[in-house]
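1. how would this look folded up:
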Amino acid sequence: MGLLDNLKTKLNPAKDKVSGLAQQHGDKIQHGIDKAAKVVDEKTKGKYSHKIESGTGKAKGAMDRLAHKDGTGTGGGTDTPPTSPPPAGPPPTS
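-> Here you go, the predicted model:
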């Protein structure tokens, strides 16, 4: 058994516990994320609103993945990346 496998085996109970806590307290966690984002946005006078909104969305997405709310189960990093826009080509001719 390699070092990485050994580490995964030892961390699995902690991952399960964090997942359970995220499932139980997901609404409180998301409320806290929103509250923190609002405070930071007020302190920066809206200067970084777009970045704060983006970070808040990413934090909520990570919390949902921890709680397995997206239906992917435990997964192992096998999520497919989001689709990117098609490559730019010549403009269509009419």
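
2. rest of the way, CA atoms for contacts and neighbours
-> Fine.

3. just the helices in this structure please.
-> 3-24, 26-43, 49-66 (DSSP state H).

4. For residue 73, which of the ones you listed is the nearest?
-> helix 49-66 (8.6 Å; CA to CA).

5. Make a markdown table out of the helices of the chain and add distance to residue 74 and mean neighbour count.
-> Converted to a markdown table, those look like this (distance: least, CA to CA, whole Å; neighbours: other CA atoms under 10 Å):
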| stretch | distance to residue 74 | mean neighbour count |
| --- | --- | --- |
| helix 3-24 | 9 | 13 |
| helix 26-43 | 17 | 15 |
| helix 49-66 | 9 | 16 |
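
6. Tabulate those (TSV), appending distance to residue 73.
-> Formatted as TSV, the helices of the chain follow (distance: least, CA to CA, whole Å):
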stretch	distance to residue 73
helix 3-24	11
helix 26-43	16
helix 49-66	9
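
7. please give me the structure for this one as well, since I'd like to look at both together:
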Amino acid sequence: MSMLDKLKGMLKGHEEQAKRGVDKGGDMIDQRTGNKYQSQVDMGQKQADDYIDRSRDQGNPPPQ
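-> Sure, this is the predicted structure:
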């Protein structure tokens, strides 16, 4: 089982919690870098949120 499959299994049913974690992580990076990489962090947060939303919409079954 690949790491991506494991991640998908862990996300299932916890999408909102994962999105909050992405936001908190991005905020922490911005704080520690003095917002030096804010645009890149924001882009990464958006991509992570989009991935979480796509996973939820596809209804991926948990890996076996």
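
8. TM-score them against each other, please.
-> With the length set by TM-score structural alignment, normalised by the length of the second structure, the two chains reach a TM-score of 0.72; 56 aligned residues with a CA RMSD of 2.3 Å.

9. what's the matching residue for residue 30 of the first structure over in the second structure?
-> The equivalent of residue 30 of the first structure in the second structure is residue 19 (alignment by TM-score structural alignment).

10. Not counting residues beside it along the chain, what's closest to that match?
-> Setting aside the residues directly before and after it, residue 19 of the second structure is nearest to residue 49 in space (CA to CA, 6 or more residues apart in numbering), at 6.1 Å.

11. So residue 56 of the second structure sits against residue 15, correct?
-> Yes. If you go by CA atoms under 8 Å, residue 56 of the second structure and residue 15 touch, sitting 7.3 Å apart.

12. Please name the residues that touch the most centrally placed residue in the second structure.
-> Closest to where the C-alpha atoms of the second structure average out (CA atoms, centre = their mean) is residue 48, at 3.8 Å. Residues near residue 48 of the second structure by CA atoms under 8 Å, 6 or more residues apart in numbering: 19, 22.

13. That one pairs with which position in the first structure?
-> By TM-score structural alignment, residue 48 of the second structure lines up with residue 59.

14. how far away is that match from residue 34 of the first structure?
-> 10 Å (CA to CA, to the nearest Å).

15. Then residue 28 of the first structure?
-> 10 Å.

16. Could you do residue 19 of the first structure as well?
-> 20 Å.

17. what does residue 47 of the first structure give?
-> Counting by CA to CA, the gap from residue 47 of the first structure to residue 34 of the first structure is 17 Å.

18. Same check on residue 62 of the first structure?
-> Taking CA to CA, one finds residue 62 of the first structure at 14 Å from residue 34 of the first structure.

19. got it, and residue 25 of the first structure?
-> 14 Å.
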